[in-house]
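*Asks:* need a structure here:
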Amino acid sequence: MCESVNSDVAKQKFDDFVDATQAYLDGVVVYGNDQELFIASYLTGHFSLVGSNALGLDDYSLAALNRYMLESLEKAYANNEVQGQDQVQVSALWQRLFVEADVLA
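*Replies:* Here you go, the predicted structure:
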C-alpha cells in the first residue's frame, strides 16, 4: 500500500508540474515578446515530447523528467537546431521552470 501511495504522490507532483509548466508556456503567447515566444515555443516542443515519453514509460519522477529534457535539449543543440543566445535562453527557461517546481514540491 505504501508503494501505491508514493506512486500516487509522484504522479500528482508530475501532473502538477506538467500543468503549471504548460500554463506558463501558453501564457507567453499572450504576454511575451517575439523572442520570449520563440524560446517558449521551442521549449514547448521538447517538453511535450519528453512528457509524453515519460507518461508512456509510467515514469513520474521529476528528476527523470529533468534528465530526459536535458538530454533532448543537448541533442538538439548538437544538431545546431538553436545556437548562441537562443540556446542559453532555452536552457535558462527550462532550469527556472524546473527549479521553481522543485522548490514548490
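
*Asks:* okay, CA-based contacts and neighbour counts for the rest of this
*Replies:* OK.

*Asks:* Give the closest residue to the residue nearest the centre of the chain in space, chain neighbours not counted.
*Replies:* Taking Cα atoms, centre = their mean, the centroid of the chain lies closest to F47, which sits 4.6 Å from it. Excluding the flanking residues, the one nearest F47 by Cα to Cα, 6 or more residues apart in numbering is M69, at 6.8 Å.

*Asks:* Second input sequence below; structure requested for side-by-side comparison:
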Amino acid sequence: MALAAFNDYVQALETVFDQAVTEGSDDELFASGYLRGHFDLVVAQLELNDAAQTSAVLPAVQASVDHAKHELAPADMVHIQAMLQRLADAAAQAEPTS
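*Replies:* A predicted model of the protein is given here:
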C-alpha cells in the first residue's frame, strides 16, 4: 500500500479524536486523549517498521489498550470501548478501495 493512502486513512481516523475534543463530553474527551496516545504510538511503529497497512492499525490499537487496561477503572474502559467503536466505524468508511 502506498504511504499516501495510509496517511489519508490515518488522517480520517484522527478526525474522530478531533471531533471528541471539540464536541465531546468530559468522558469522551478523556477516552479520546487516552486512545490518541495509543493510536499515535501504533501509527509511528507501523511506519518505522515499514508495515504501514491500514488493516494493522485498529488491531494494534486494541492490543495496546488490552495490554494497558489494568491502568483503567471499569467505568473508564466503557468510554474507551465506545471510542474504539467510533474509530472502527470511521475506519470502515476510510478504508481505501483497491
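
*Asks:* Drop the TM-score for these two in here.
*Replies:* Once superposed, the chains reach a TM-score of 0.81 (TM-score structural alignment, normalised by the length of structure 2), with 95 aligned residues with a Cα RMSD of 1.7 Å.

*Asks:* Counterpart of the residue nearest to the centre of structure 1 over in structure 2?
*Replies:* Per TM-score structural alignment, the equivalent position to F47 of structure 1 in structure 2 is F39.

*Asks:* Give me the buried positions along the host helix or strand of its match.
*Replies:* Remark: F39 of structure 2 resides in helix 26-48, with elements defined by DSSP states H and E. When burial is assessed from 16 or more other Cα atoms under 10 Å, helix 26-48 of structure 2 yields the following buried residues: 27-33, 35-36, 38-39, 42-43, 46.

*Asks:* what residues does that helix touch?
*Replies:* Residues from elsewhere that reach helix 26-48 of structure 2 (Cα atoms under 8 Å, 6 or more residues apart in numbering): 10, 17, 20-21, 52-53, 57, 60-61, 64-65, 76, 79-80, 83-84.

*Asks:* residue range for the following helix or strand past that helix in structure 1?
*Replies:* Moving toward the C-terminus from helix 26-48 of structure 2, the next helix or strand (DSSP H and E) is helix 54-68. Mapping helix 54-68 of structure 2 onto structure 1 (TM-score structural alignment) gives residues 62-76.

*Asks:* mean shift between the matching stretch and structure 2?
*Replies:* With mean Cα distance after the TM-score superposition for structure 1, stretch 62-76 of structure 1 departs from structure 2 by a mean of 1.2 Å once superposed.

*Asks:* In that stretch, which residues are buried?
*Replies:* Residues of stretch 62-76 of structure 1 classed as buried by neighbour count (16+ other Cα under 10 Å): L62, L65, N66, Y68, M69, L70, L73.
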